[in-house]
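Enquirer: predicted model, plus sequence, below.
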Amino acid sequence: MSPKHLKGLVKTVITKLEHKINERRSAGLLRTLKQTDDLTDFCSNDYLGFARSAELKQLIREAEGNCPIGYTGATGSRLLAGNTRLAEEVESQIAAFHRAESALLFNSGYDANLGLMACIAGREDTLITDELIHASMIDGARLSYATRYRFRHNDLADLESILTKVQGQTYVAVESVYSMDGDLAPLIELADLCDRYGAALLVDDAHATGIYGPNGEGQVVALGLEDRILARIHTYGKALGVHGAAIVGPAVLSDYLTNFARSFIYTTALPPHSYLAIRAAYAHLQCCPETRTQLHNRVACFRQKAAEYLPEASWTDSRSPIQCLIVPGNEAARQVADAAQQAGFDVRAILSPTVPAGQERLRLCIHSFNTADEIDRLLAVLQKSLAGVPTL
């Protein structure tokens, strides 16, 4: 229905919405949905190629064929009709894999972070967050009644200056691998600092799940910190190629979240298919450690070749699969990304205000399935398109 057929208040609201959209379009910031199935993937979070894996797809099909559950949907929240033996079995397997007492499944990483951050700290408590945490953690923190502070990204001195003046129980929230920069949090030093001041550390391990650790358990396990972190968030729509998320930690944490995390309590549970897919993804992860090795080799290859093709370029300090090329200015970043897409590569520009002005970038994701030839050809395209474009 077009706006001219609407009347009264609805028409007024539609006009306001159109005005907001036009403002964003005029500023060059309008977001649109795109299909890029025919482009070489340097964009997605499918780091290990699991989302396109025929082997994983077959494992899921076999699991569905062997599953006695006759429902296609959960039929309700976990606290009503949606809890099953399957859900609890998968949670137990997740907890064991990540070396934790318990795990609680959420419908997405966004839901997990939102629920945790909103409920973990009370009115008399303090919540301190790295300035670059994910939007889901920010939104959850905004819903919290706790006193809130932000510290400069990965700046231990700034964090300590805040810790010296807080009251009540304090919680510090970080990511292990930051999604927009690709750099790693100094988790050992953060854990030491939190121990010194009696603060509890919360770690979003989403972009490390499946990639770091002896078997892909994440960065927390890779560093041997699993007994010093209150809560870890693992998501399944990235390296594991399926959907959903889990918060792992002490058993009492799962009990607490079951009672206070609104994004868990008041939503329909995951369907049986999702539990089976998550379990299959973990099984596949343990069966093909060579895929992780290949991913890390591809990242090293990309970094070496990037230094050769673009010696003057500015990159974020990342050794993870997320490699970010700084191209200041929304228009400049968009032009370079468009050139890469026209050459057949799925590359996206990250624009301000998503990142600070002057820090606009191309967020390049390296995968186990990217070839050395693809890396060469992409970097050659970037080299050509960056000619004459200033970089930081």
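Expert: Sure thing, it's come through. Keep in mind that this is a model prediction, so the values were computed, not measured.

Enquirer: from now on I want contacts and neighbour counts done on CA atoms only, so please keep to that.
Expert: Fine.

Enquirer: gap between residue 123 and residue 254?
Expert: Shown here: residue 123 relative to residue 254, a distance of 21 Å by CA to CA, to the nearest Å.

Enquirer: for residue 21, same thing?
Expert: For residue 21, the distance to residue 254 - CA to CA - is 41 Å.

Enquirer: so the two - more neighbours on which side?
Expert: residue 254 (20 against 15; other CA atoms under 10 Å).

Enquirer: what about versus this one:
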Amino acid sequence: MTENRGQLESILGALLARRKSQSKLRMLNIAPGSSVDFSSNGYLSLSTNLAVQKALLCRLEAQVAESNSPGSRKSILGSGGSRLLDGNSSFAEALEAKIANFHKSEAALLFTSAYDANTGLLGCVPQPGDVIVYDELIHASVHEGMRISRAAKRIPFAHDSVSATHYSQNAGNRIKKPSRQSKNQGLDDVLKQLSSDERVARGKTNVFICVEGLYSMDGDIPLLEDIVKAVDRRLPSRNGYIIVDEAHSVGTFGDKGRGLVCQLGLEDRVWARVIGFGKALGCAGGVVLCSSTTRSYLINYARSLIYTTSMAFTSLASIDVVYDYLISGQSDLSRHNLEALIRYTHRQLYALYTHLHPDRSILHVDETPFRSPIIPIFTIYPRDLAGHCQRSGFMVRPIVAPTVPAGSERVRVCLHSANTKEQVDGLCTAIEVWVQSRVVATSETRDNYLEATNVLTKQDKPQL
């Protein structure tokens, strides 16, 4: 047995060693309980909210009491199977109706994760000959869905760019990332080229346009209204179908946290939305918001739904409790606190940046105020900066290629409503100490290089 494994283990070990040599090796780790959380996705701090936790415990206790009744099949543990077999329940269907109503959607279908929701939706809906157009920085789950889909073409467009003219007019509202020329065209240009195809122009070929409501690595928001206008203009046969992944935007945007699509009033212009419960909502799982027809189609064809054990009562109850919390308006204060903290954090970080004025390669914070709780701090030393912050008691994460394009590495700071201004100040102090030490180290390295160069130059001079 060991001999048979030997060659494979050597191959796998070599691949891991190569990744490690490239500083790309991924490892599991546990954040110290004493560190300040500037890393997790729970922007509204609902998973640690005492009222939410008490409500969930009451639901679970009631379910346990019912499960002890004679002949009861109820349980708080396993669901019993997939939704199509023994895993469905009236509670799950009532929850879907509640979610659909809250987000002003005709229907909703639960998945075990937003990843499964994206792969299920894109893996089965596009028909042979259809086209998928997607933002070049779209989430990996969308890429996986496209990979298994029957679409004839998958075309990326430049991130956050509807058209060159429009982008330049709105540049003041966007985060200026390190210079990175995209090889892809803007969305409008891609749709213009597609509309020259007769089948697309006549509405015989469907075009699916995939974007995110909030991009998890850059913290920026798409120009969704202009995306809708571009789709209407270039695809007048109404064969353009916009899909918005709202995993990070639900809870943080819109009235009561309904998300970006509802905030902009585009519910009738966006064909489908994918929502993840593991971010601001503090739970686990995902849902597709769509028409009743699309919901029925997914039940019949989405493999990530059909062949997966459905969520247990514990997961469904936690989602239900959180939606009750949102619907009641109790989360509004958390959202307002978060918005105030976002503004404060930008002022502090930008003041630090302008005071220290480091080389952009060491640290860069944009002047444009942040609009989301995801804050990228650009540096070519993300691991070093993140490590220093972690040792100082602040949990932030380095984000490197290939998760983000090479040349746009950064440390990502995620804010939460439970964070305080004092914690933000502490993080800024840690960053300041690191920048000062990095500037000194960089200066010493440059001086040593120049000194060594001068010595070599003198040695190379001919003796007279």
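Expert: Received, thanks. For clarity, every value in this text was computed on a predicted model and none was experimentally measured.

Enquirer: tell me the residue in structure 1 aligned with residue 325 of structure 2.
Expert: Matched by TM-score structural alignment, residue 325 of structure 2 corresponds to residue 284 in structure 1.

Enquirer: with adjacent residues omitted, what lies nearest to its match?
Expert: Spatial nearest neighbour of residue 284 of structure 1, excluding adjacent residues (CA to CA, 6 or more residues apart in numbering): residue 56 at 6.4 Å.

Enquirer: the match of residue 325 of structure 2 belongs to a strand?
Expert: No: looking at residue 284 of structure 1 with DSSP: H, G, I helix; E, B strand; the rest coil, it is helix, so not inside a strand.

Enquirer: so how far is residue 203 of structure 1 from it?
Expert: Residue 284 of structure 1 is 25 Å from residue 203 of structure 1, by CA to CA.

Enquirer: residues contacting residue 336 of structure 1?
Expert: Residue 336 of structure 1 makes contact with 382, 385, 386 under the criterion CA atoms under 8 Å, 6 or more residues apart in numbering.

Enquirer: enumerate every residue touching residue 80 of structure 2.
Expert: So residue 80 of structure 2 contacts 86, 87, 309, 310 (CA under 8 Å, 6+ apart).

Enquirer: could you look up the SS state of it?
Expert: Here residue 80 of structure 2 is coil, with the state taken from three-state DSSP.

Enquirer: in the stretch 151-300 of structure 2, which spans are strands?
Expert: Listed in chain order, the strands of the stretch 151-300 of structure 2 (DSSP state E, counting those that start in this stretch) span 153-157, 207-212, 240-245, 272-276, 286-290.

Enquirer: state the number of residues packed around the alignment partner in structure 2 of residue 26 of structure 1.
Expert: Under the alignment (TM-score structural alignment), residue 26 of structure 1 maps onto residue 21 of structure 2. A count of neighbours around residue 21 of structure 2, defined by other CA under 10 Å, yields 10.

Enquirer: could you do the one 5 residues further on as well?
Expert: By other CA under 10 Å, the residues close to residue 26 of structure 2 number 9.

Enquirer: residue 398 of structure 2 versus that one, what's the distance?
Expert: Using CA to CA, residue 26 of structure 2 is found at 11 Å from residue 398 of structure 2.

Enquirer: try residue 258 of structure 2
Expert: From residue 258 of structure 2 across to residue 398 of structure 2, the span is 30 Å (CA to CA).

Enquirer: which residue in structure 2 lines up with residue 242 of structure 1?
Expert: Per TM-score structural alignment, residue 242 of structure 1 is aligned with residue 283.

Enquirer: could you report the neighbour count for whatever residue of structure 1 lines up with residue 423 of structure 2?
Expert: Counting by TM-score structural alignment, residue 423 of structure 2 corresponds to residue 374 in structure 1. Counted by other CA under 10 Å, the residues lying close to residue 374 of structure 1 total 16.
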